[in-house]
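Asker: Sequence and predicted structure below; questions after.
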Amino acid sequence: MSFQNPVFIPGPTNMPEDLRRACDMPTLDHRSPLFGEILHPALEGVAKVVGTKKGEVFVFPATGTAGWEVALTNTLSPGDKVLATRNGMFSHRWIDMCERHGLDVTVIRREWGEGIDAAAVEEALRADPAIKAVLATHNETATGVVSDIAAVRRAMDAAGSDALLFVDGVSSIASMPFHFDDWGVDVAITGSQKGFMLPPGLAITVFSAKAADAVEGAGLPRTFLDIRDMRKGYAAGGFPYTPPVGLLNGLNLSCRRLLDEGMKGVWARHHHIAEGVRAAVEAWGLELCAVSPELYSDTVSAIRTPEGFDANRLVAHAATRYGVAFGTGLGEVAGKVFRIGHLGSLTEPMALAGIATAEMAMRDLGLEVESGSGTAAAEEVYRGAGAPMAMAAE
């Protein structure tokens, strides 16, 4: 693998040089007032990125998986009932975590490639008013499927449910439209290594007042991930334990960078890059795992290869022959899809390099793909009128 080439996995994403340097800083006394000058602007920046004026931001030295656990353990008790849709690997893993914590999980099963069915959510909530939380994966990274979170909230309200709404936004927040307050989200979860364009190492969570109020009555054990301890630390300008100072410094700069571009501009840029990738897929004569256009993700495309062809061969060949990383298929779509991540620090020329590499790898392995077809289709999208400007200067 070559460090000169951008990566096209759906995370960790490519790091702009200024963000990488922001994380690479001298040792700082994290109990000094200087740390608070890094911490508090970072928390305020996250709140703006996710679209909240009411929610509390809690950032832990971990990854998105720990963010799932933050949501569960701070609000629920053993035996509590939760409702979750299983439509991909990451929703599956969140369900597994619930079961390991002794929660009573009702699972709505969907085909991998489909989104969350809001009507099924409403039906399940009407059938069992005791459900205390609804888990929704906004963007299923394994299948390239985005679900309508506003529709899930409307379904909850229509059912008269008082359940909390937990949303996995790991591969959507800071890249795709996300409206914490307007959608009525109670806990949102993401990580540092995707839309925020940083190394892995931060579990970023946002709590509504309703979710924060549930903490005192929650019976699941937590220590390292207790938001009450984190809140006390923030009030004193620090953490309850040693913080990842460099990563938080990077998060502060990342939020400034995103907000300077404007979140609508960030979302438009991601959609624009994704449209070029989707045009290439169509030109190759292939299909996306997502079953319909309204489900297409603007951060990752899971591309189905022809029946009988092992998509993992393509990923391995691209890595060994061209030094370029694509994502493999996971779970039920392992070997059936390869994934092109198109989020974070990415421009049209960078995306074209990934499309061209995928095209070469497919042709090398005998797939009937016309030379230049994908890149030509993407170029027409990227050259089109109204294309957004490149991301803010590094």
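Answerer: The structure has been received and is ready for your questions.
Asker: From now on I want contacts and neighbour counts done on CA atoms only, so please keep to that.
Answerer: OK.
Asker: any idea which helix or strand comes after whichever strand or helix holds Arg21?
Answerer: Take DSSP states H and E as the rule and Arg21 turns out to sit in helix 17-23. In the C-terminal direction, the helix or strand that comes right after helix 17-23 (DSSP H and E) is helix 33-50.
Asker: ok, residues contacting that following helix?
Answerer: Residues from elsewhere that reach helix 33-50 (C-alpha atoms under 8 Å, 6 or more residues apart in numbering): 28-29, 53, 55-59, 173-174, 178-180, 206, 234, 237-238, 245, 248-249, 251-253, 255-256, 258-259, 263.
Asker: Just the buried residues out of those residues, in PyMOL syntax.
Answerer: PyMOL command restricting those to the buried ones, with burial defined by 16 or more other C-alpha atoms under 10 Å:
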select buried, resi 55+56+57+58+59+173+174+178+179+180+206+234+237+238+245+248+249+251+252+253+255+256+258+259+263
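Asker: for comparison:
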Amino acid sequence: MAGAHALCMIPGPVEFDGDVLAAMSTPATSHVAPAFLETFGRALEKLRVVFAAPSAQPFVFAGSGTLAWDATAANLLEPGDAVLVVNTGIFADWFGECLGVYGGDVTQLRSSGFGDRPALGQIEEALAAKSYKMIVITQVDTSSGVLNDVKTIAALVSRVSPDTLIVVDGVCSVGGEALQQEAWGVDVALTASQKALGVPPGLAVLMVSQRALKRALDRTAKPTAYFVSFKKWHPIMQKYEARQPSYFATPPVQLIMALDTSLTHLVAAQADGAAASRRWEEHVAASATVKDALEAFGLTLVPTHRDHAAHTLTAVYYPEGIDGPALLKAISERGVVVAGGLFPGKAGTYFRIGHMNISATRPDLHHLETTIKAVKEALTSLGYAFPSK
């Protein structure tokens, strides 16, 4: 495989469409040129379709998904505000740490163990016991492969604690899992470019409800951030969507071009939700293909129940007697790169396969079959005894 491109099947960055990569290779372009204003404005409109949030305000920043955490905390939290985090993995831990930096009084609501998720009863009990400014739900925690039921949790919050802002970390879900932000009453949904949106790393994306935006813009407390200030960026985003030149900080022009190109694939120029529904179904099917194959090999999924396993990645334990690093190396020698574990104390016990964007939506590329074959051959090379049929 010397000199060949290794198939990147980690949970982000993912494999990208050729036209998305081509958009990254355009010549230097002014960030206030009419053509770029059209591109950025069009991308913002498409984001509303992807998030299913026609009334919400999109924000696109130069940065990683972690920057979207900072933006959420800096604009919506004041010192002492109580925050409930529905914890399904290390990214919920880290988001909670971020909220604490901005003065949030963070409560981590944990499940019974790794691979599980807090029960609805736990969440309802927590909301009834204390008044929370914000609840944070990681839709898919990349460290565990666990999927939270955002729709059901959001409905519970709206019933039990209607003043609580609902924040969804969709870094490993938006564009690959079902999300109806406005219909479900989600106030902030955030993501990053390099996963199911299908764009190289470098963009933090937030979709903010009018309720949350009003709280941020009406805030009287001293600002705790400058670059991610909604007060600074709100008029800029409005100008871009109106195709009018404006400036606060230079946007990453080529990444925005790539985003617009990829979003075209996501929405297929439709605003009725049909394209989004098809994309979710494609990710569900891809997930089933990978998980069914690995379970047929005798491997055990990290999520304790298949119904709360993510559709954008698969987290699976190394089989007994198989050395983890040796397996990852053997898979990579077959031209496929997958990811090791992340969760503290468990990282050496499992690995993760991403199946997002074209790896899920372009069966003609055979990414899933290539990956499954590489895993099987790698296990065989290490002497693994497959279960008899």
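Answerer: Received the coordinates, thanks. None of the values given here were measured: they were computed from a predicted structure.
Asker: before we move on, back to that, give the buried residues for the helix holding Arg21 of structure 1.
Answerer: 19-20, 22-23.
Asker: which residues of structure 2 does it align to?
Answerer: Aligned using TM-score structural alignment, helix 17-23 of structure 1 spans residues 18-24 in structure 2.
Asker: hmm, back to that, return the list of helices and strands in contact with the helix holding Arg21 of structure 1.
Answerer: helix 245-261 (3 or more C-alpha pairs under 8 Å, 6 or more residues apart in numbering; DSSP states H and E).
Asker: Check which helices and strands the helix it packs on sits against.
Answerer: Under the contact criterion of 3+ C-alpha pairs under 8 Å, 6+ apart, helix 245-261 of structure 1 touches helix 17-23, helix 33-50.
Asker: centre of the chain versus the longest one, how much separation?
Answerer: Relative to the chain's own centre, helix 33-50 of structure 1 is displaced by 20 Å; criterion: C-alpha atoms, centre = their mean, to the nearest Å.
Asker: That helix against structure 2, how far on average?
Answerer: Compared with structure 2 after fitting, helix 33-50 of structure 1 deviates on average by 0.9 Å (mean C-alpha distance after the TM-score superposition for structure 1).
Asker: Would you mark the buried spots in that helix?
Answerer: 35-36, 38-50.
Asker: Identify all contacting residues around the helix or strand following it.
Answerer: Using DSSP H and E, the helix or strand that follows helix 33-50 of structure 1 in sequence is strand 56-61. Contact with strand 56-61 of structure 1 is made by 43-44, 46-47, 67, 201-209, 225, 227, 230-231, 243-244, as judged by C-alpha under 8 Å, 6+ apart.
Asker: Can you check what angle separates strand 56-61 of structure 1 from helix 245-261?
Answerer: 140 degrees (axes from the mean of the first three to the mean of the last three C-alpha atoms, to 10 degrees).
Asker: and the strand or helix carrying Leu83 of structure 1, how far from structure 2 on average?
Answerer: Element membership for Leu83 of structure 1 (DSSP H and E) is strand 81-86. Here the mean offset of strand 81-86 of structure 1 against structure 2 after fitting is 1.0 Å, by mean C-alpha distance after the TM-score superposition for structure 1.
Asker: Which part of structure 2 matches that strand?
Answerer: Under the criterion TM-score structural alignment, strand 81-86 of structure 1 matches residues 82-87.
Asker: can you check stretch 248-260 of structure 1 too?
Answerer: Going by TM-score structural alignment, stretch 248-260 of structure 1 sits over residues 256-268 in structure 2.
Asker: Contacts for that stretch next, please.
Answerer: Stretch 256-268 of structure 2 has contacts (C-alpha under 8 Å, 6+ apart) with 17, 19-24, 36, 39-40, 42-43, 46-47, 49-50, 175, 193, 197-199, 273, 275-276, 279.
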